[in-house]
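> Got a predicted model here, sequence first, then my questions.
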Amino acid sequence: MRRDEKLIKLSREHYASLKLANSLASAPVHTISESLSQQVKTARIELSAHFKEEEETLIPQLLSYGEFALTNRLKIEHQQLLSLSGDETNSNALKQFGLLLKAHVRFEERELFTVLQAHWEAQP
């Protein structure tokens, strides 16, 4: 399905997040580099803004369509990701952050955005 224009910016941001997530997920826990830790610190700021935009623009729409489970998952994962990224010196947390971020991006791209687009296309 071609991505709706309203979601293109968010999808592009997902691509950058996925690159970091893959780097963290594939790194052995005890060898997460200073460079990766610094990238997480920077990403946390960017993710906070990204999450805020999603929560302010997408959640009201999801709720209006009765998509409560998707809304809850979105909010919970945002909270978990911010929590895990809060200590960039904790290798275990960073590894978990990478794994969850990868799964979260896939969830949004494959499920959440697809559901939203289907609702938008169903409207006259």
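Done, it's in.
> okay, CA-based contacts and neighbour counts for the rest of this
Will do.
> roughly how far apart are Glu55 and Leu94?
Applying C-alpha to C-alpha, to the nearest Å, the value for Glu55 to Leu94 is 24 Å.
> now swap in Leu101 and tell me
10 Å.
> before we move on, what about Glu121?
38 Å.
> What ranges does this structure have for its helices?
8-26, 34-64, 68-84, 91-107, 113-122 (DSSP state H).
> starting at the chain centroid, how far to the shortest one?
For helix 113-122, the separation from the chain centroid amounts to 19 Å (computed by C-alpha atoms, centre = their mean, to the nearest Å).
> What lies in contact with that helix?
The contact list for helix 113-122 (C-alpha atoms under 8 Å, 6 or more residues apart in numbering) reads Met1, Arg3, Asp4, Leu7, Gln61, Leu62, Tyr65.
> want to compare, so here's the second one:
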Amino acid sequence: MTRSPRLIHLSHEHASALKLALAVRALTPEDPSALPAVAQRIRDTFERELSAHFEEEEKHVLPRLEAAGRTELAERTRRDHERLRELADALATPTVEGVRAFAAALTAHVAFEENIVWEALEPGAGMSFDPDAI
């Protein structure tokens, strides 16, 4: 299905998030001395990219889902965002488990949005996503 222009932009950001998750998995150190650098990379990327992405979705996408009666999708997205914020914050004290939990949660969240939320926003799903509204 063809994506609306605004969803394409957000999907490109999702691709960057998946690259981070894959890189984090590859970098998860067996050597605990490398753990602070991995955790800091996650926290920096979260602050620089993911935080703004989440805010944009919460401001523009989730209200459209709610208006269309898809509150369950909006609520899950908000819960996912909050969980990812918590996981990133927890990495102020890095652990291998925390790094892995963040990577797994980010991967699952991106799959949920791409495969379920975006499909619900497309015109064929009964909702028209106006790319000029954002």
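That came through, no problem. What you are looking at is a predicted structure, and each value in this text was computed from that prediction instead of being measured.
> where does the TM-score land?
Their TM-score after superposition, calculated using TM-score structural alignment, normalised by the length of structure 1, is reported as 0.86; 121 aligned residues with a C-alpha RMSD of 1.9 Å.
> want to try a markdown table for the helices of structure 1, with mean neighbour count as columns?
Output for the helices of structure 1, formatted as a markdown table (neighbours: other C-alpha atoms under 10 Å):
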| stretch | mean neighbour count |
| --- | --- |
| helix 8-26 | 16 |
| helix 34-64 | 15 |
| helix 68-84 | 16 |
| helix 91-107 | 20 |
| helix 113-122 | 14 |
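> From Val115 of structure 1, how far off is Ser83 of structure 1?
With C-alpha to C-alpha as the criterion, Ser83 of structure 1 and Val115 of structure 1 are 27 Å apart.
> for Glu55 of structure 1, that is, sorry about that
Between Glu55 of structure 1 and Val115 of structure 1 the distance, using C-alpha to C-alpha, works out to 16 Å.
> Equivalent analysis for Gln61 of structure 1, please.
Applying C-alpha to C-alpha, the value for Gln61 of structure 1 to Val115 of structure 1 is 11 Å.
> In structure 1, which residue range corresponds to stretch 65-77 of structure 2?
Aligned by TM-score structural alignment, stretch 65-77 of structure 2 falls on residues 62-74 of structure 1.
> now the end-to-end length of that stretch.
Length of stretch 62-74 of structure 1, first residue to last, C-alpha to C-alpha: 10 Å.
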